[in-house]
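In: Okay, predicted coordinates and the sequence, questions at the end:
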Amino acid sequence: MPDVVDVVLRCVLVLAVFMVLPLVIGQMEHKAMAHMQSRVGPMAAGGFHGWAQLLADGVKFVQKESITPVAADRRVFELAPAVALAPYLVALLAIPLGPFFGQGNLIGQDLDLGLFFVLAAMSVGVLGTLMGGLGSGNKYSYIGGMRVAAQLMSYELPMVLAAASVAMAAGTLSLVGIAQQWEPWWLITQLPGLIVFFVAGLAELQRPPFDAPLADAELVMGPLTEYGGMRFAMFLLAEYAGILVLSALTTVLFLGGWAGPFSDHIGWLWTLVKVMAVAFLVIWARVAYPRLREDQVNSLAWKVLVPVALAQITLTTVLVVA
């Protein structure tokens, strides 16, 4: 019975994190972009600092009707938002938050293959957007779906190679083990891998400047063109959940996870601080860089990121053997 209670408590904790932190990241994006671009709207809703903007968006989505186009594949079209969202909840089960006041590591389940488990779950999340594009019965959505597929195939390889470099250095595929084996000098030796992993993660999430599948000037809204109401809201939540998973995985692999002063007691706090810092960089990239053309997106992956990731693995191999 205690084991059952422990499993239930861990699942509840992971679900609470999944339901809260993506919304916090969404609110942070509203405020950060409002400051960077001098937007008035997101700073006005509800009065002080626009605190009710997120609530207003939620009410707007609830009020809108979700319509299934006649030409759409109904089952695929309606299932796509859930497929886009659910894998990120599954991925969070294997990502450690850190020690909590000496009571052990906060994690849903420590898996021996935790790194590959999380990377696989993130790939499945991208398939939800692909399903939305192919199942909408809309030519703009179809083109957007094809671009999603191209980005997934292009950027999955450098992302996995960069993560594999860290696993080689740590000698384990367990995310808890990688965080425990982390050394400060990895910030230098694994820096190219960090950049490759972060950029590839942005591309897999279709975040600017890699949002060619959603290019509003060309494709209306790409795979999401025919979606409205709560289905569209689920895709947005999936995007912020993806940012959370990418930020958390980057933190554990490259930034030491819960490493910091008094990490045995407040390690979870250091993890959250680092996750929010990485999430802010994701938001900053949206404001700072223009959208890449589709040919530039794929050229960057195969001509730059893959060679750099292979060079990173070579360097890690030399350091491990030496």
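Out: That came through, no problem. Numbers count the residues shown, from 1 in each chain.
In: make it CA atoms for all contacts and neighbour counts henceforth
Out: Will do.
In: What is the burial count for the closest residue to E65 other than its chain neighbours?
Out: Counting by CA to CA, 6 or more residues apart in numbering, G229 is the residue found nearest to E65 once chain neighbours are left out, at 5.3 Å. Applying other CA atoms under 10 Å, we find 17 residues neighbouring G229.
In: And D6, by the same measure?
Out: The local packing of D6 (other CA under 10 Å) involves 12 other residues.
In: so it is in which element?
Out: Using DSSP states H and E, the element containing D6 is helix 2-37.
In: Show me what that helix is packed against.
Out: With contacts defined as 3 or more CA pairs under 8 Å, 6 or more residues apart in numbering; DSSP states H and E, the secondary structure elements packing on helix 2-37 are helix 53-63, helix 74-92, helix 229-254, helix 263-288.
In: Report the angle between that helix and helix 74-92.
Out: 100 degrees (axes from the mean of the first three to the mean of the last three CA atoms, to 10 degrees).
In: in stretch 169-176, what counts as buried?
Out: With burial defined by 16 or more other CA atoms under 10 Å, the residues of stretch 169-176 counted as buried are A169, A170, T172, L173, S174, L175, V176.
In: Could you export those as TSV, including secondary structure and distance to L115?
Out: TSV is the format used below for the buried residues of stretch 169-176 (DSSP: H, G, I helix; E, B strand; the rest coil; distance: CA to CA, whole Å):
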residue	secondary structure	distance to L115
A169	helix	13
A170	helix	12
T172	coil	9
L173	coil	5
S174	coil	6
L175	helix	6
V176	helix	10
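In: Of these, which is the nearest to L310?
Out: Minimum separation from L310 among the buried residues of stretch 169-176 (CA to CA) is found for A169, which lies at 14.4 Å.
In: just the strands in the stretch 51-200 of the chain please.
Out: Counting by DSSP state E, counting those that start in this stretch, one finds strands in the stretch 51-200 of the chain at the ranges 98-99, 105-106.
In: try this one next to it:
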Amino acid sequence: MTRAELLADDPLWLILVKAVALLLIGMLMTLFMIVLERKVVGRMQHRPGPNRVGPGGWLQSLADGLKLPFKEQVIPDTADRKVYFLAPILSTIPAFLALSVIPFGPEVSIFGERTVLQLVDLPVGVLVILACSSIGVYGIVLAGWASGSPYPLLGGLRSAAQVISYEIAMGLSLVAVILYTGSMSTGDIVDAQAGGWYFYLLIPSFVIYMVSMVGETNRAPFDLPEAESELVGGFHTEYSSMKFALFFLAEYVNMVMVSAFCTTLFLGGYMAPWPLSAINDNMFNTGWWPMLWWLGKTLIFLFLFIWLRGTLPRLRYDQFMRLGWKVLVPANLVWIVLVVALRAFRNEAEISAGTILTAGGIVLVVLIGLSFLLPERSVPDDEDRVPVTGGGYPIPPLDLVVPDRAQLAKPARQRRKRQTASVGAAEKETDQ
């Protein structure tokens, strides 16, 4: 039986078990990731991190999760209450829904029922994940608008522009994968990588997706909606108690979702790595073993999020937008055209995939080299322009002379004398 037929025969109780398992995966991974991030970043900064609650401090996030529902709820008087309450829910639910089309493993037996470790396998599973990640930004935008405060509104607007920009790059990075697979089903994409994982067959798509998924989840160095140095706390400045916890939950579940999606697209999903996959007639690719490989690959990408946060500074907004619109999107378009041309040429000439990939790599290197060798646009010397720093911010002229305190005080004394003289003249006219 095919994957779709096995899932169609699932009884109701098995569907409920899978749904509850997805909720537990999202919540438990969130609790684990919060503590892991604090410990890893603390290690990078030569400090212990959480070490009080539970063995080694590993129950710290559980204690925080139990504390938040009992915190006081502070709601601004200017808030739109209906939208204010709806926004965190709208951010959290799509993140869990996207996990429903992720394949966690092959065919297994659960209480005697043959099924696949996946809740649903849709012919357009890739589009479902993109749609869920796009809907999640509505919760952020509505949270900023409904709070009735300028700082959350600025954070929400930044997030909208950010997600739109990197959603395009992320969607384009999937085109090459869909062309190679011939399907938008996540299960078919995993099965198509039995002969080779796409992370080395489609290296440009893999790199662009990794950059896009960091921008999509508003994580450092792209955490502009929550830029503490500029916007206090970002779009959730006015949120507290359980509603704030939902935003936190949505952020980490989104991290798990994009990491699992990247594993599905480029790392063979639940398939065992090469040395193990060739042992004893694919023993490690059957049963419950593949779920362990899926979890390990997903944790690699989750560690990448933490690593970036502990090493890279936050980008400026213009740098962030320039990277998305002027680098990732054009590179994606060129790569898609190249993939389509090479596949068409391969089908006609029957050339091996290695030869095509080598030729494609040479073409990309030549294009990148030409981009560096092209001369810059010449600017006339007599053109009026403001001297700027490296990022485009104007600076004062270098020959600016600041007057001393005595020179600054002289006009003030002259102004007071003129005022005193005018008042005296007005009094004399009144007396007369």
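Out: That came in fine, so what should we check first? Just so it is clear, the model here is predicted, and its values are computed rather than measured.
In: before we move on, the earlier item: the helix holding D6 of the first structure vs the second structure, average offset?
Out: Per the superposition on the second structure, helix 2-37 of the first structure and its aligned residues are separated by 2.1 Å on average (mean CA distance after the TM-score superposition for the first structure).
In: Take the helices and strands packed on helix 2-37 of the first structure and write them to a markdown table, including distance to L127 of the first structure.
Out: Written out in a markdown table, the entries for these read as follows (distance: least, CA to CA, whole Å):
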| stretch | distance to L127 of the first structure |
| --- | --- |
| helix 53-63 | 23 |
| helix 74-92 | 7 |
| helix 229-254 | 12 |
| helix 263-288 | 21 |
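In: if you compare these, which one is most tucked away?
Out: Taking mean count of other CA atoms under 10 Å as the contact definition, the stretch among these with the greatest mean neighbour count is helix 229-254, which reaches a mean of 24.
In: what does that one correspond to over in the second structure?
Out: Per the alignment by TM-score structural alignment, helix 229-254 of the first structure matches residues 241-266 in the second structure.
In: chain center to that stretch, what's the gap?
Out: Computed by CA atoms, centre = their mean, to the nearest Å, the chain-centroid distance of stretch 241-266 of the second structure equals 9 Å.
In: rewinding a little: closest to L97 of the first structure out of the buried residues of stretch 169-176 of the first structure?
Out: Checking these one by one against L97 of the first structure (CA to CA), the nearest turns out to be V176, at 9.3 Å.
In: any idea what the closest one aligns with in the second structure?
Out: Aligning on TM-score structural alignment places V176 of the first structure opposite G187 in the second structure.
In: Quick one: residues contacting the spatially closest residue to its match that is not a sequence neighbour.
Out: Counting by CA to CA, 6+ apart, G187 of the second structure lies nearest to P103, which is 6.2 Å off, once chain neighbours are set aside. By CA atoms under 8 Å, 6 or more residues apart in numbering, the contact set of P103 of the second structure is L117, Q118, L119, T186, G187, T264, G269, Y270.
In: What ranges does the stretch 101-250 of the second structure have for its helices?
Out: When secondary structure is read from DSSP state H, counting those that start in this stretch, the stretch 101-250 of the second structure shows helices at 125-146, 150-173, 175-181, 186-192, 198-201, 203-216, 228-231, 241-266.
In: contacting residues around L219 of the first structure?
Out: By CA under 8 Å, 6+ apart, L219 of the first structure lies in contact with Y140, S141, I143, G144, P213.
In: aligned partner of it in the second structure?
Out: Applying TM-score structural alignment, one finds that L219 of the first structure aligns to L231 in the second structure.
In: Next: P307 of the first structure.
Out: In the second structure, the residue paired with P307 of the first structure is P330, using TM-score structural alignment.
In: quick one: that match and F206 of the second structure, what's the gap?
Out: Here P330 of the second structure is placed at a distance of 15 Å from F206 of the second structure (CA to CA, to the nearest Å).
In: The two - which one has more neighbours?
Out: Neighbours of P330 of the second structure and F206, each counted by other CA under 10 Å, are more numerous for F206; the result is 23 against 14.
In: need the contact list for the more buried one.
Out: Taking CA under 8 Å, 6+ apart as the definition of contact, the neighbours of F206 of the second structure are S173, Y198, F199, F266.
In: Provide the count of other residues in contact range of the third one.
Out: In other words, F199 of the second structure. The tally of other residues near F199 of the second structure (other CA under 10 Å) stands at 19.
In: check contacts around it.
Out: Under the criterion of CA under 8 Å, 6+ apart, the neighbours of F199 of the second structure are F206, F266, L267.
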